[in-house]
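Participant: Sequence first, then the predicted structure, then my questions.
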Amino acid sequence: MNKVDARVPLLALRQISKRFNAVEALVGVDFEVHAHEVVALVGDNAAGKSTLAKIVSGVLTPDSGLIEVDGEPVTIPSPSAAHTLRIATVFQDLALCDNLDVTANLFLGRELTHSGLLDGGRMEQTARRILHDLTSRIPSVRTPLNTLSAGQRQSVAIARTLIGSPRLVVLDEPTASLSVVQTAEVLTHIERLRDLGLGVILISHNMNDVRAVSDRIEVLRHGRNNGSFDAATASYEEILGAITGATSQAATQDVRLPLSS
């Protein structure tokens, strides 16, 4: 695992709150991620993970709080604004087209042209380079998506984020419903994103996956921060305790009994 960078975070969220009518989805949440770092965001259902991901990706705007990129305050009012800030997100639905091949899916909506025509050769060359950088096992960039496994489709979705040269990638449950082999391949891609210098936010319910690739684990509970852990040293029981509420961020680790008289 890489050591956490002590310099200015790539992305920092300060006291972020979001309400949906009477429901408080996020309450004063702090969160940050550095370049060359995988930060896992975990919590039970309705903990606020997806809401936080949508705020980072520009799908939702916070009611209050501060967002900083490289230490500078920013607003992310839309997905296009997130793209401009070089923030890419892969949601669970993947947003891929089964009737297109790998290259067409990678460049969907961002096709390269030359003299007013699609530049298929340059797109295929770029697609091969990106898949190679991710160590993907997809046999050909011309393979139709509908012939790929679920794990390979996730690989395409992750590779698609690299078309825009992002600095930060948000992955929402990337290993859900995958086989053991497919999960291992996706986890390798996540490690490669970190090796390439990106910051990665990994949202997952699978503690084995989280502990395998994360540098740091941040726990949300009922929309609030409830623990921050070094993935290399934290025990499963510590993380689970924060998720379930058995322990809280305010709880002390050093409980001393009074001396007997």
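Facilitator: Noted; the coordinates are in hand.
Participant: From here on, just use CA atoms for contacts and neighbour counts.
Facilitator: Noted.
Participant: What number of residues are in the vicinity of Gly227?
Facilitator: When neighbours are defined as other CA atoms under 10 Å, Gly227 has 21 of them.
Participant: now do the one 4 residues further on
Facilitator: The number of residues packed near Ala231 is 22, by other CA under 10 Å.
Participant: so it makes contact with Asp209?
Facilitator: No. Using CA atoms under 8 Å, Ala231 makes no contact with Asp209, being 10.9 Å away.
Participant: show me where this structure has helices.
Facilitator: Along the chain, the stretches classed as helices by DSSP state H are 49-56, 79-84, 102-106, 120-133, 150-161, 180-195, 207-213, 236-244.
Participant: Which one, of the ones you listed, ends up nearest to Asp30?
Facilitator: When those are compared by CA to CA, helix 49-56 sits nearest Asp30, at 10.3 Å.
Participant: which helices and strands sit right next to the closest one?
Facilitator: The contact analysis (3 or more CA pairs under 8 Å, 6 or more residues apart in numbering; DSSP states H and E) places helix 49-56 against strand 23-33, strand 168-172.
Participant: Export these as a markdown table, with columns for mean neighbour count and distance to Ala150.
Facilitator: Below are the helices and strands packed on helix 49-56 laid out as a markdown table (neighbours: other CA atoms under 10 Å; distance: least, CA to CA, whole Å):
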| stretch | mean neighbour count | distance to Ala150 |
| --- | --- | --- |
| strand 23-33 | 18 | 28 |
| strand 168-172 | 26 | 15 |
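Participant: Format the ones you listed as CSV; extra columns: distance to Gly121.
Facilitator: Formatted as CSV, the helices and strands packed on helix 49-56 follow (distance: least, CA to CA, whole Å):
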stretch, distance to Gly121
strand 23-33, 36
strand 168-172, 27
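Participant: Chain neighbours aside, what residue packs nearest to Asp119?
Facilitator: Distances taken as CA to CA, 6 or more residues apart in numbering place Thr113 nearest to Asp119, at 4.7 Å, with adjacent residues excluded.
Participant: Take this one as well and set it beside the first:
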Amino acid sequence: MNPLSLSGISKHFGGIVAIERFDLEVEAGEVVALVGDNGAGKSTLVKIISGVHQPTDGEIRLAGERVAFRDASDARANGVEVVYQDLALVDLQPVYMNLFLGRELRRKPFGLLDRAEMARQTQHLVDDLDVRIPTAKATLSDLSGGQRQAIAIARATHWASRLVLMDEPTAALGVAETAKVEELILKLKARGAAVLVVSHNMEQVFRIADRVTVLRRGRQVGTKRVAETSHNELVSMITGLSS
């Protein structure tokens, strides 16, 4: 069973149609890019999959099981994690506390935070993913933008049992940091993760994605294997203009 299957997903906000009958499957060990112009509906779709919005119509299946998320926490409980451009990290906390944010480990019987175990698990994960930070106990504010984004991806990897969603994960990063994050995304793929990435960067799409699906004004224009399409063809699909 594919980790994610979307069938006939639509979303209306009053009289405004944000998404109209969107279909997609994302396989384990696959990176699918979601592209489109501003206002095409990309972020709305991510919010539907992650439980922030409920679809007006259509169905979402995870590993073959139909799901209807009440909210984002419900989606997380079902193994769906999101990496947003703004990261949703706490600068003044150490890396390990950010990894376990809202899911802190506690020692019995008194319920004190088990900082040592959280730091140990975090260090093991960042070492496994080759996230280059001084230590899991480093304060987040001391890290670079690329390192922080890597921590956000590592957190999603740790908690996502089925799917990782990324909404413009490298939009605010420089060239070197973008390359490191892309390397991390490919490592998630190698580990068997299903990854859906929203990106406006066509070169990035061709570097990391197996398939790409195009949205224009809320409608799905088509889905292509990256190896079987071109930059010009994708731009034509996004804009609706012939190349």
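Facilitator: Cool, got the structure. None of the values given here were measured: they were computed from a predicted structure.
Participant: Need the TM-score between these chains.
Facilitator: In this superposition the chains share a TM-score of 0.95, using TM-score structural alignment, normalised by the length of the second structure; 240 aligned residues with a CA RMSD of 1.1 Å.
Participant: Quick one, which of the helices and strands packed on helix 49-56 of the first structure gets closest to Arg128 of the first structure.
Facilitator: Minimum separation from Arg128 of the first structure across these (CA to CA) falls at strand 168-172, 19.9 Å.
Participant: Read off where the closest one ends up in the second structure.
Facilitator: Using TM-score structural alignment, strand 168-172 of the first structure lines up with residues 163-167 of the second structure.
Participant: any idea what Arg191 of the second structure aligns with in the first structure?
Facilitator: Using TM-score structural alignment, the partner of Arg191 of the second structure in the first structure is Leu196.
Participant: residues in contact with its match?
Facilitator: His36 (CA atoms under 8 Å, 6 or more residues apart in numbering).
Participant: how about the residue nearest to Asp119 of the first structure, what's its match in the second structure?
Facilitator: When the second structure is aligned by TM-score structural alignment, the residue opposite Thr113 of the first structure is Arg106.
Participant: Burial check on that match, number of neighbours?
Facilitator: Count around Arg106 of the second structure with other CA under 10 Å applied: 14.
Participant: can you pull the buried residues of stretch 34-41 of the second structure?
Facilitator: Leu34, Val35, Gly36, Ala40, Gly41 (16 or more other CA atoms under 10 Å).
Participant: How about stretch 133-153 of the second structure?
Facilitator: Those would be 133, 136-137, 139-140, 143, 145-153, for stretch 133-153 of the second structure by 16+ other CA under 10 Å.
Participant: With stretch 225-241 of the first structure instead?
Facilitator: Quick answer for stretch 225-241 of the first structure (16+ other CA under 10 Å): Asn225, Asn226, Gly227, Ser228, Phe229, Asp230, Ala231, Ile239, Leu240.
Participant: Look up the closest residue to the counterpart of Asp101 of the first structure in the second structure, ignoring the ones flanking it.
Facilitator: Residue pairing (TM-score structural alignment): Asp101 of the first structure is matched to Pro94 of the second structure. Nearest residue to Pro94 of the second structure, sequence neighbours excluded (CA to CA, 6+ apart): Thr139, at 4.0 Å.
Participant: and that neighbour, what pairs with it in the first structure?
Facilitator: Checking TM-score structural alignment: Thr139 of the second structure goes with Pro144.
Participant: So that match versus Thr183 of the first structure, what's the distance?
Facilitator: For Pro144 of the first structure, the distance to Thr183 of the first structure equals 21 Å [CA to CA, to the nearest Å].
Participant: what does Thr135 of the first structure give?
Facilitator: 14 Å.
Participant: With neighbour numbers in mind, choose between those two.
Facilitator: The neighbour comparison of Thr135 of the first structure against Thr183 (other CA under 10 Å) goes to Thr183, with 19 against 14.
Participant: which non-adjacent residue is nearest the counterpart of that one in the second structure?
Facilitator: Aligned counterpart of Thr183 of the first structure in the second structure: Thr178 (TM-score structural alignment). Spatial nearest neighbour of Thr178 of the second structure, chain neighbours left out: Thr170 (5.6 Å); criterion: CA to CA, 6+ apart.
Participant: The one you found against Glu183, yeah?
Facilitator: No. In this structure Thr170 of the second structure lies outside contact range of Glu183 using CA under 8 Å: 11.7 Å.
Participant: Of those two, give the one with the bigger neighbour count.
Facilitator: More crowded of Thr170 of the second structure and Glu183, by other CA under 10 Å: Thr170, with 24 against 17.
Participant: okay, how far is it across stretch 39-58 of the second structure, tip to tip?
Facilitator: Its start and end residues considered, stretch 39-58 of the second structure measures 21 Å (CA to CA).
Participant: go on, stretch 67-79 of the first structure?
Facilitator: 15 Å.
Participant: Output the residue interval of the second structure matched by it.
Facilitator: Under the criterion TM-score structural alignment, stretch 67-79 of the first structure matches residues 60-72.
Participant: still on that earlier bit, now the residue nearest to Thr178 of the second structure: how far from Gly64 of the second structure?
Facilitator: Thr170 of the second structure sits 31 Å away from Gly64 of the second structure, going by CA to CA.
Participant: Alignment lookup: Phe206 of the second structure to the first structure.
Facilitator: Under the alignment (TM-score structural alignment), Phe206 of the second structure pairs with Arg211 of the first structure.
Participant: quick one on the thing from earlier: so of the helices of the first structure, which one's packed in deepest?
Facilitator: helix 102-106 (a mean of 25; mean count of other CA atoms under 10 Å).
Participant: Superposed on the second structure, what's the mean shift for it?
Facilitator: Superposing on the second structure and averaging over aligned pairs (mean CA distance after the TM-score superposition for the first structure), helix 102-106 of the first structure comes out at 0.8 Å.
Participant: quick one on the thing from earlier: could you verify my assumption that the match of Thr183 of the first structure touches Leu184?
Facilitator: No. Using CA under 8 Å, Thr178 of the second structure is not in contact with Leu184; the gap is 9.8 Å.
Participant: so stretch 218-230 of the second structure matches what in the first structure?
Facilitator: Counting by TM-score structural alignment, stretch 218-230 of the second structure sits on residues 223-235 of the first structure.
Participant: For the matching stretch, which outside residues touch it?
Facilitator: 1, 24-30, 46-49, 210-211, 214-220, 239, 242-243, 245, 248-249.
Participant: same check, this time on stretch 12-19 of the second structure
Facilitator: By CA under 8 Å, 6+ apart, stretch 12-19 of the second structure touches Ile9, Ser10, Lys11, Ala40, Gly41, Thr44, Leu45, Thr56, Arg217, Gly218, Arg219.
Participant: Please say which position in the first structure the fifth one maps to.
Facilitator: Okay, so that is Gly41 of the second structure. Using TM-score structural alignment, Gly41 of the second structure pairs with Gly48 in the first structure.
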